[in-house]
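> my questions concern the predicted model and sequence given below.
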Amino acid sequence: MKWFFILIILAMTMKAFSQNPKRSVTVELNGLQTYYEVYGNGNKPLFLLHGFTQSSKSWIPFISGYSKEFEIFLVDLMGHGKSSPFTGAVSIKSAAQNLKDLIEYLELDNINAIGHSYGGEILFQLALIKPEIIGSMVINGSCGSWNAQDFPEFIEYLSYANIDNLTWMREQQVNEERIRNILEQFPNYSIEVNESELKSIKTRTLIVVGDNDDATPLECVVKAKSNMPNAYLWIVPNTGHGSHQDKNKDLFIKISTDFLMGNDW
């Protein structure tokens, strides 16, 4: 019986330890502070990129699911978490350039990546800036083009006047000043990838969208899928913008791992 309890304690300890990063680093790249953490036991680099208003903390529940196959990099993207705040209008292209700088700083020739929303749009831009740097990518809740001005209800929702309903922000951002900075920039959020650019993205890509995702127009998703020469589409039933979370998390991890490992589709 004593050994049973010892094994239970060891299992709990190992589980807790597995959630501790191997490294947690803030590096300065071209004058910008970029924070990242590294987890996992695999040898294939996997970058997990969060959505706007979130931080790398949003991916913590997924670490155990990816840690066997991948070395996992959680990054606080430009303007978020422990990385530098926005100093001008939010720019997805600048955020992608910053991510490229980080990958080069880490001396990684080729990565796999999963990006949710803002993180997905950054991956579209990274694939345009330096296509050879991404082996495969999973884009969740993004089609590469998005303008906050087309969604006035979201501008009203993602405002500091509504902060008491944005509970995750105080959990994931470093302070109130950072929260204000992010929300003040949201109305400036705008990015577009045209058909010619989409056709130039040869990266093996799985586009994931919930069938009830009111932030990602299906026609935009279809445009991306039909123009990208190596793209696949997974429409997740009965779910919204966070189609990788909650009840879908385990299936998302399984399918994304299979895809990133190069299994047939």
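On my side now, so go ahead. Numbers count the residues shown, from 1 in each chain.
> CA atoms for contacts and neighbours, from now on please.
Will do.
> can you report how many residues neighbour Ile9?
12 (other CA atoms under 10 Å).
> meant to ask about Pro131
Counted with other CA under 10 Å, Pro131 comes out at 17.
> hey, which helix is longest across this structure?
Scanning the chain for the longest helix, with DSSP state H as the assignment, gives helix 2-18.
> quick one: contacts for the nearest residue to Thr257 once chain neighbours are set aside?
Nearest in space to Thr257, with sequence neighbours left out and distances taken as CA to CA, 6 or more residues apart in numbering, is Tyr66 at 7.3 Å. The contact partners of Tyr66, by CA atoms under 8 Å, 6 or more residues apart in numbering, come to Gly40, Ile72, Ile253, Thr257.
> on that earlier part again, residues in contact with whichever helix or strand comes after the longest helix of the chain?
Following helix 2-18 in sequence order, the next helix or strand is strand 23-29 (DSSP states H and E). With CA under 8 Å, 6+ apart as the test, strand 23-29 has contacts from Gln33, Thr34, Tyr35, Tyr36, Glu37, Val38, Tyr39, Lys82, Ser83, Asn98, Asp101, Leu102.
> do I have it right that the second one meets His80?
I take that to be Thr34. No - the criterion here is CA atoms under 8 Å, and Thr34 misses it with His80 at 9.4 Å.
> neighbour-wise, which of those two wins?
Applying other CA under 10 Å to Thr34 and His80 shows that His80 carries more neighbours, namely 28 against 25.
> that one and Ser142, how far apart?
Distance, His80 to Ser142, using CA to CA, to the nearest Å: 18 Å.
> next: Leu46.
For Leu46, the distance to Ser142 (CA to CA) stands at 19 Å.
> what sits against the closest residue in space to Asn110 that isn't next to it in sequence?
Leaving aside its sequence neighbours, Asn110 sits nearest to Ile133 (CA to CA, 6+ apart; 4.6 Å). Applying CA under 8 Å, 6+ apart, we find Ile133 in contact with Asp109, Asn110, Ile111, Ala127.
> one more: Arg204?
Gly135, Ser136, Met137, Asn230, Ala231.
> which of these fall in strands?
Using DSSP state E, the subset of the contacts of Arg204 located in strands is Gly135, Ser136, Met137, Ala231.
> by neighbours, which of those wins?
Met137 (26 neighbours).
> how close does that residue sit to Asp164?
34 Å.
> now Lys2
48 Å.
> what's the answer for Trp146, then?
In terms of CA to CA, Trp146 sits 26 Å off from Asp164.
> between these two, tell me which one has more neighbours.
Trp146 (21 against 10).
> contacting residues for the more buried one?
Tyr189, Ser190, Ile191, Glu192.
> repeat for Asn188
So Asn188 contacts Ala89, Val90, Ala148, Gln149 (CA under 8 Å, 6+ apart).
> now Lys199
Applying CA under 8 Å, 6+ apart, the residues near Lys199 are Asn227, Met228, Pro229.
> 6 Å instead?
Applying CA atoms under 6 Å, 6 or more residues apart in numbering to Lys199 gives the contacts Asn227, Met228.
> what about the helices in the stretch 151-265 of the chain?
152-157, 167-172, 176-185, 195-200, 218-227, 249-260 (DSSP state H, counting those that start in this stretch).
> here's the one I want to compare it with:
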Amino acid sequence: MSFFRYEGANVYYKIVGKGNTPLLFLHGNTASSKMFTQKVKFYAERFRVVLIDYPGHGKSEMLQEFPVDYWCYNARVAIKLCQTLKLNKVNLIGTSGGAIVALNMALLEPLLVGKIIADSFGGDSLNCEDVATLRDQREEAKGNILSILFWFLMHGLRWKKVVDADTKMIEQSSLSRKGYYCGDLSEITVPVLITGSLQDELIRDIEFRLRVFSNGLRNSKLVFYPTGSHPAMFSNSREFDKLALEFLENNH
């Protein structure tokens, strides 16, 4: 297993494939890079796929608590990994919270990023209703065997600590009004493909939110799938992969 150090913590990463173009996958909140297991083989045929577990997640060293600027913090972690590996023009696929991390990478280090695919996320902010809904969903999910199995596969026996730390972070982030992003989104110049499912059960008003969000970017394309659960990149897997390759391999 491979690790690098970030602010004193061991952070796990993995590289698969021998393509010349780097493609970094960024996982969502309460998940880990294991969520991309079924995707890696397909993309590794064309790209140098890079996987990372954020600090406190998966195989990375546990944190006592998650930073209130979680999505900017993890963008800085991912940037450090790319710099450590001497990668340039890195394409990014982020889903759910990972989409926000990807966009923050483009804000923090615009010359590092090639193209971004941002899948199944909530747009530009969290409101009090979102936080309350998420808290209720998490509590219910902690009693659901399928949710427990997913979290166990992501984190092992410490899954509950990860989920609780993430919920606490989101509550604190909402109260602090820091928001998701560490810059002006209109300054993102790289191409961004935004995807989502109109039947996403976790993100309220996803169509409205992502249309507004897409309109605030300089260079974006928005694609919705009429059916499918959260996240769309898995519930609409075949269609997503075809679209992703077209987007990433197009020279324009």
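Cool, got the structure. It should be emphasised that the depicted structure is a prediction, and the values quoted were computed from it without experimental measurement.
> could you get me the TM-score between them?
TM-score of the superposed chains, computed with TM-score structural alignment, normalised by the length of the second structure, equals 0.86; 238 aligned residues with a CA RMSD of 2.2 Å.
> circling back: translate the residue nearest to Asn110 of the first structure into the numbering of the second structure.
By TM-score structural alignment, Ile133 of the first structure lines up with Leu112 in the second structure.
> kindly report the same for Ile182 of the first structure.
So, by TM-score structural alignment, Ile182 of the first structure is matched to Val163.
> how about the secondary structure of the corresponding residue of the second structure for the residue nearest to Thr257 of the first structure?
Mapped onto the second structure by TM-score structural alignment, Tyr66 of the first structure lines up with Tyr43. Here Tyr43 of the second structure is recorded as helix under DSSP: H, G, I helix; E, B strand; the rest coil.
> buried sites along stretch 193-204 of the second structure?
Residues Leu193, Ile194, Thr195, Gly196, Ser197, Leu198, Gln199, Asp200, Leu202, Ile203 are the ones in stretch 193-204 of the second structure that count as buried (16 or more other CA atoms under 10 Å).
> list the residues that contact the residue nearest the centre of the first structure.
Centroid-nearest residue in the first structure, with CA atoms, centre = their mean: Leu49, separated by 2.1 Å. Contacts for Leu49 of the first structure were tallied using CA under 6 Å, 6+ apart; they are Gly115, Gly119.
> please report how far it lies from Glu71 of the first structure.
In terms of CA to CA, Leu49 of the first structure sits 14 Å off from Glu71 of the first structure.
> same question for Ala148 of the first structure.
34 Å.
> looking at those two, which is more packed in?
Legend: neighbour count by other CA under 10 Å for Ala148 of the first structure and Glu71, higher for Glu71 (19 against 16).
> mind listing the strands for the stretch 51-200 of the second structure?
Here the stretch 51-200 of the second structure has its strands, by DSSP state E, counting those that start in this stretch, at 90-95, 113-119, 192-197.
> and those strands as a markdown table, adding distance to Asn250 of the second structure?
Compiled in a markdown table, those are given as follows (distance: least, CA to CA, whole Å):
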| stretch | distance to Asn250 of the second structure |
| --- | --- |
| strand 90-95 | 12 |
| strand 113-119 | 10 |
| strand 192-197 | 12 |
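> follow-up on the earlier one: and for the match of Ile182 of the first structure, the neighbour number?
20.
> what do you get for Pro231 of the second structure?
22.
> just give me the match in the first structure for it.
So Pro231 of the second structure corresponds to Gly242, using TM-score structural alignment.
> now Ser197 of the second structure
Using TM-score structural alignment, Ser197 of the second structure pairs with Gly210 in the first structure.
> now its match: how far from Asn147 of the first structure?
19 Å.
> please identify which of the helices of the stretch 151-265 of the first structure is closest to Ile6 of the first structure.
Proximity to Ile6 of the first structure (CA to CA) singles out helix 249-260 among the helices of the stretch 151-265 of the first structure, at 28.8 Å.
> ok and that closest one relative to strand 111-116, angle-wise?
Between helix 249-260 of the first structure and strand 111-116, the angle comes out at 140 degrees (axes from the mean of the first three to the mean of the last three CA atoms, to 10 degrees).
> by contact count, what packs against helix 249-260 of the first structure?
Packing partners of helix 249-260 of the first structure (3 or more CA pairs under 6 Å, 6 or more residues apart in numbering; DSSP states H and E): none among the helices and strands.
> again, only using 7 Å
strand 134-140 (3 or more CA pairs under 7 Å, 6 or more residues apart in numbering; DSSP states H and E).
> count of neighbours near the closest residue to Glu109 of the second structure other than its chain neighbours?
Closest residue to Glu109 of the second structure apart from its sequence neighbours, by CA to CA, 6+ apart: Ile79 at 7.6 Å. Neighbours of Ile79 of the second structure under the rule other CA under 10 Å: 22.
> measure the aligned partner of Ile79 of the second structure in the first structure to Leu108 of the first structure for me?
Alignment note (TM-score structural alignment): Ile79 of the second structure maps to Lys100 of the first structure. Distance, Lys100 of the first structure to Leu108 of the first structure, by CA to CA: 10 Å.
> same check on Glu71 of the first structure?
For Glu71 of the first structure, the distance to Leu108 of the first structure - CA to CA - is 12 Å.
> same thing with Thr34 of the first structure?
16 Å.
> which ones are touching Ser256 of the first structure?
Val138 (CA atoms under 7 Å, 6 or more residues apart in numbering).
> follow-up on the earlier one: Leu7 of the first structure: which of the helices of the stretch 151-265 of the first structure is closest?
It is, among the helices of the stretch 151-265 of the first structure and with distance given as CA to CA, helix 249-260, at 25.7 Å.
> and that closest one, which residues are buried?
For helix 249-260 of the first structure, by 16+ other CA under 10 Å, it's Phe252, Ile253, Ser256, Thr257, Phe259, Leu260.
> surely Glu37 of the first structure is in a strand?
Yes - checked against three-state DSSP, Glu37 of the first structure lies within a strand.
> what residue in the second structure is paired with it?
When the second structure is aligned by TM-score structural alignment, Glu37 of the first structure is paired with Lys14.
> dump the residue contacts of the closest residue in space to that match that isn't next to it in sequence.
In this structure, Lys14 of the second structure finds its nearest non-sequential neighbour in Leu51, 5.1 Å apart by CA to CA, 6+ apart. Shown here is Leu51 of the second structure, whose contacts under the criterion CA under 7 Å, 6+ apart are Tyr13, Lys14, Ile15, Leu24, Phe25, Ser33.
> how about 10 Å then?
12-16, 23-27, 32-34, 36-37, 40, 78, 81 (CA atoms under 10 Å, 6 or more residues apart in numbering).
> let's see the PyMOL selection covering just the buried ones among those.
To isolate the buried members of these in PyMOL, using 16+ other CA under 10 Å:
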select buried, resi 12+13+15+16+23+24+25+26+27+32+33+34+40+78+81
